[in-house]
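Enquirer: Dropping the sequence and predicted coords here.
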Amino acid sequence: MTRSRPPIDLRALEAFVTVCETGSMTAAARHLHVSQSAVSQSIAALEREQNVELFDRESRPPRPNFAGRALLELAGPLLKQAHAVSSRIRDAALGQTLPVRLGCVDSFAATIGPELIRAMSGSARQIEMWSGLTPTLSQQIHQREVDVVVCTQPPVSDTRIAEAPLFSESFLAVASRRWLEKRDPADVDWSRLSFDLPLIRYTARSVIGQQVERLARHLNIDSPRRYEFDATDPLLSLVSANLGFAISTPLCLWQARHYLDEIIVLPLPDGRLSRRDFFIMHRHGEWDDLVDKISSLTEKILDEIIRPAFNRSLPQMPENALLQTRQSGKQR
């Protein structure tokens, strides 16, 4: 079996490129602030390791031969990447120059996300935000594809991952105002609604769809599967047309808030299955200050923007529909 050649030594490669660019080993040594013998030894070691000569030594000054010209052509991008890697490592060690990669579930990214970015726009910290499903986000933080995650299910226990409660929201029955107009106020509740209309569902592929389905079974809502949607917007379009009712949450309703004037919400019985919890996750010892900042800003956005808007548009929404569960400085 043929032995593979060792990888190219980057310092020797830099010496080789500098000799080619300056025209001599003496000039290269001055440029690199080393001795001429150090440059000569680096190039000799490079030729020995690769078992190839790189210069035509009969010319004066020595010029790269065919193999040398091939290496010179490849060396530029390689050295550039090596310098970029070195710079990124130094930046990471300094701790405040790398962008943070923030992954969020869709309903958070579409509602609190823009306000969060706006509030942090004046800081030196750059944020890269994208959305996804909770299982995908949990996998991404374990694989270091994201730095901080906001999701709606706690991860599988992992001592490397810090997890803290952020806030919780209640599931609500959502109906068209047309349905309300036809009913006696004394006969308006979720059970009457589920008797009159079919349940319009979130798709079972989503975490919220699975949560709603468990809650519906718990409440004995026996409704045929007719309509299922990945997003709240098309779901509320059918609800507002009085073609059915839905079970959703305040953040999802805020995501499709152009329908708020056409719908009403009714509280569902309290219980473990009746709430959706949000968590913020990151690796222990990493991004602690930023996680506290995101948590504080999220609380402020809920208090100053989203709750007041719901009080105006949906005054029947229960006071406990959005609850802060964050405990500053503590992880569960």
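Expert: Everything's here; your move.
Enquirer: Only C-alpha atoms from now on, for both contacts and neighbour counts.
Expert: OK.
Enquirer: Pull out the buried positions in the helix or strand that residue 47 is a member of.
Expert: With elements taken from DSSP states H and E, the one containing residue 47 is helix 36-50. Using 16 or more other C-alpha atoms under 10 Å as the test for burial, helix 36-50 gives 36, 39-40, 42-44, 46-47.
Enquirer: can you put the residues you listed in TSV and add distance to residue 179?
Expert: As requested, these are exported to TSV (distance: C-alpha to C-alpha, whole Å):
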residue	distance to residue 179
36	89
39	85
40	88
42	83
43	84
44	87
46	81
47	84
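Enquirer: What sits closest to residue 109 if chain neighbours are left out?
Expert: residue 131 (6.0 Å; C-alpha to C-alpha, 6 or more residues apart in numbering).
Enquirer: check contacts around that neighbour.
Expert: Counting by C-alpha atoms under 8 Å, 6 or more residues apart in numbering, residue 131 touches 103-106, 109.
Enquirer: just to revisit the earlier point, which other helices and strands contact the helix or strand following the helix holding residue 47?
Expert: Of the helices and strands lying after helix 36-50 in sequence (DSSP H and E), the nearest is strand 55-56. Other helices and strands packing on strand 55-56, by 3 or more C-alpha pairs under 8 Å, 6 or more residues apart in numbering; DSSP states H and E, are strand 63-64.
Enquirer: okay, pairing it with this:
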Amino acid sequence: MARLELKAVDKSFGAVSCAKGVSLTVEPGEIVAVFGPSGSGKTVLLRMIAGMFEPDDGDILVGGRSIVDAPPEQRGIGMAFQNFALFPHMSARDNIASGLRATGASDIAAKVTAMSRLLKIEHVLGHRPRELSNGQKQRTALARALIGNPEVLLLDDPLRNVDAKLRYEMRLELPSLLRRSSAAALYVTQDYREAMAIADRIAVLINGRLVQVARPEEIYARPASVAVARLFGDPSINLSEVSPVADQGRLTAAIAGTEIMLDRNERETNTRQRCWLGVRPDDVVVTRQNSGGAIPARVVAITPMHERAVLLLRFADGSEWLAAMAPEALEAGADEEVFVQFAPEAALLFDHASGERIGLPPRRQAA
């Protein structure tokens, strides 16, 4: 199989820039999720690789060979779309086989049967798309993309239009299915949980720029910027403006008038420089006990969220944080006074002006 390489790819439509110097490598058998907010350029990137759009600058290579000037059918690429894009007048069997027929492949019937068994849709091969459930449509589209053993596989948010139960099941099944194909897989999604569950690496795309490419746990624990940190986690990361100061070789910062020790030495940041301090809600501890370094707060509201309860906390200066914890761990109700703590290693520091992360806190696992 072949490696997919994007080299400084640019693409604009009039005054709107959709890709700005995008460089990315996907190895054979690797799954890279392209994740970012709506309008960040994710689908445009896939369509340039597939040959639907031509890049304004840069190069796209498969197996070391530029494919920019190659027609779509000669690029060795399989693609599954968000809206399935099945031929409505064809059966599921014919939809799956359509790509093979276009290339003049042999043993088409046997290949379709084998692929449909793999994706558990052999019982609906005679059905047309209007007779299929969304889950069956999604599996049919995947089968069509996979059956030709493409060198590169492009998946454009393929689970967006399926129900929650199937989406969860496919998050478990897709990684092994894609790795079995040995294709270099690029998987577009707007769901950070999906990206973290499926991908070997995540490429975070914001406003047409790749701002961080790393393993899922690395991006969660060490986001490159405030913008990346906000995209991962539900509830979103807490942020407070601070100006760290040196204290016997260590750094402290004040949140709502309470001094907090940071897990860094003073060489890692300029003292008294304005920063954003970020702490994820899962790392916030809420207690009735006033121990050293605890921040006084009031519980404004408690919202049940499945296996967790989310607390809205208000500090004395009017700023607010969120805490997420198991319901049985709650020690206080709404409108009660509490104290807020977090481990020093849980804090992330970001430059106030640029939003870029400062220092390298220890690794933590995603919640």
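Expert: Happy to help now that I have it. All figures in this text were calculated on a predicted structure; none of them were measured in a lab.
Enquirer: After superposing, what score do the chains get?
Expert: With the length set by TM-score structural alignment, normalised by the length of structure 1, the two chains reach a TM-score of 0.25; 141 aligned residues with a C-alpha RMSD of 6.7 Å.
Enquirer: thinking again about what came up before, quickly name whichever of the contacts of residue 131 of structure 1 is closest to residue 202 of structure 1.
Expert: residue 106 (13.4 Å; C-alpha to C-alpha).
Enquirer: Quick check: that closest one touching residue 132?
Expert: Yes: using C-alpha atoms under 8 Å, residue 106 of structure 1 is in contact with residue 132, at 5.9 Å.
Enquirer: For those two, indicate the residue with more neighbours.
Expert: residue 106 (20 against 16; other C-alpha atoms under 10 Å).
Enquirer: If we ignore the residues flanking it in sequence, what's nearest the more buried one?
Expert: residue 131 (5.2 Å).
Enquirer: That neighbour: which element?
Expert: Going by DSSP H and E, residue 131 of structure 1 is part of strand 127-132.
Enquirer: Are we agreed that residue 111 of structure 2 is in a strand?
Expert: No: checked against DSSP: H, G, I helix; E, B strand; the rest coil, residue 111 of structure 2 lies outside a strand; its state is helix.
Enquirer: neighbours around it, how many?
Expert: For residue 111 of structure 2, the count of nearby residues is 17 (other C-alpha under 10 Å).
Enquirer: ok, it to residue 99 of structure 2 distance?
Expert: 12 Å (C-alpha to C-alpha, to the nearest Å).
Enquirer: list the contacts for residue 148 of structure 1?
Expert: 100-103, 141, 280-283, 287, 291.
Enquirer: Which one of those sits in the busiest neighbourhood?
Expert: residue 103 (29 neighbours).
Enquirer: quick one, what contacts it?
Expert: 129-132, 137, 146-150.
Enquirer: residue ranges of the strands in structure 1, please?
Expert: 55-56, 63-64, 100-105, 127-132, 148-151, 161-170, 172-176, 199-202, 228-229, 245-248, 263-267, 275-283, 322-324 (DSSP state E).
Enquirer: same check, this time on the stretch 101-250 of structure 2
Expert: Residue ranges of the strands in the stretch 101-250 of structure 2, as given by DSSP state E, counting those that start in this stretch, are 152-156, 184-189, 201-206, 209-214, 238-242, 245-247, 250-255.
Enquirer: Can you add distance to residue 303 of structure 2 and mean neighbour count and give those back as TSV?
Expert: Formatted as TSV, the strands of the stretch 101-250 of structure 2 follow (distance: least, C-alpha to C-alpha, whole Å; neighbours: other C-alpha atoms under 10 Å):
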stretch	distance to residue 303 of structure 2	mean neighbour count
strand 152-156	33	26
strand 184-189	27	26
strand 201-206	30	23
strand 209-214	32	18
strand 238-242	17	19
strand 245-247	36	17
strand 250-255	24	20
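Enquirer: I'd like these as a markdown table, with distance to residue 23 of structure 2 appended.
Expert: Formatted as a markdown table, those follow (distance: least, C-alpha to C-alpha, whole Å):
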| stretch | distance to residue 23 of structure 2 |
| --- | --- |
| strand 152-156 | 16 |
| strand 184-189 | 13 |
| strand 201-206 | 10 |
| strand 209-214 | 8 |
| strand 238-242 | 31 |
| strand 245-247 | 38 |
| strand 250-255 | 37 |
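Enquirer: Relative to residue 295 of structure 2, which of those is closest?
Expert: Between the strands of the stretch 101-250 of structure 2, strand 250-255 lies closest to residue 295 of structure 2; by C-alpha to C-alpha that is 7.5 Å.
Enquirer: Residue 173 of structure 1: which of the contacts of residue 148 of structure 1 is nearest?
Expert: The closest of those, once distances to residue 173 of structure 1 are taken by C-alpha to C-alpha, is residue 280, at 26.7 Å.
Enquirer: measure the residue nearest to the closest one when sequence neighbours are not counted to residue 245 of structure 1 for me?
Expert: Leaving aside its chain neighbours, residue 280 of structure 1 sits nearest to residue 150 (4.5 Å; criterion: C-alpha to C-alpha, 6+ apart). When distance is defined by C-alpha to C-alpha, residue 150 of structure 1 is 28 Å away from residue 245 of structure 1.
Enquirer: wait, doesn't residue 229 of structure 2 sit right on residue 211?
Expert: No: Residue 229 of structure 2 is beyond contact range of residue 211, at 11.5 Å (criterion: C-alpha under 8 Å).
Enquirer: Chain neighbours aside, what residue packs nearest to residue 263 of structure 1?
Expert: residue 176 (4.4 Å).
Enquirer: same question, residue 17 of structure 2
Expert: residue 11 (6.1 Å).
Enquirer: Flag every buried residue along the host helix or strand of that neighbour.
Expert: Per DSSP H and E, residue 11 of structure 2 falls inside strand 4-13. Of the residues in strand 4-13 of structure 2, 4-6, 8-12 count as buried by neighbour count, 16+ other C-alpha under 10 Å.
Enquirer: export these to CSV and tack on distance to residue 118 of structure 2?
Expert: Below are the buried residues of strand 4-13 of structure 2 laid out as CSV (distance: C-alpha to C-alpha, whole Å):
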residue, distance to residue 118 of structure 2
4, 26
5, 29
6, 31
8, 37
9, 36
10, 38
11, 37
12, 40
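Enquirer: follow-up on the earlier one: gap between the residue nearest to residue 17 of structure 2 and residue 20 of structure 2?
Expert: 7 Å.
Enquirer: do residue 250 of structure 2 as well
Expert: Taking C-alpha to C-alpha, one finds residue 250 of structure 2 at 40 Å from residue 20 of structure 2.
Enquirer: wait, residue 267 of structure 1 sits on residue 190?
Expert: Yes: the criterion here is C-alpha under 8 Å, and residue 267 of structure 1 meets it with residue 190 at 7.1 Å.
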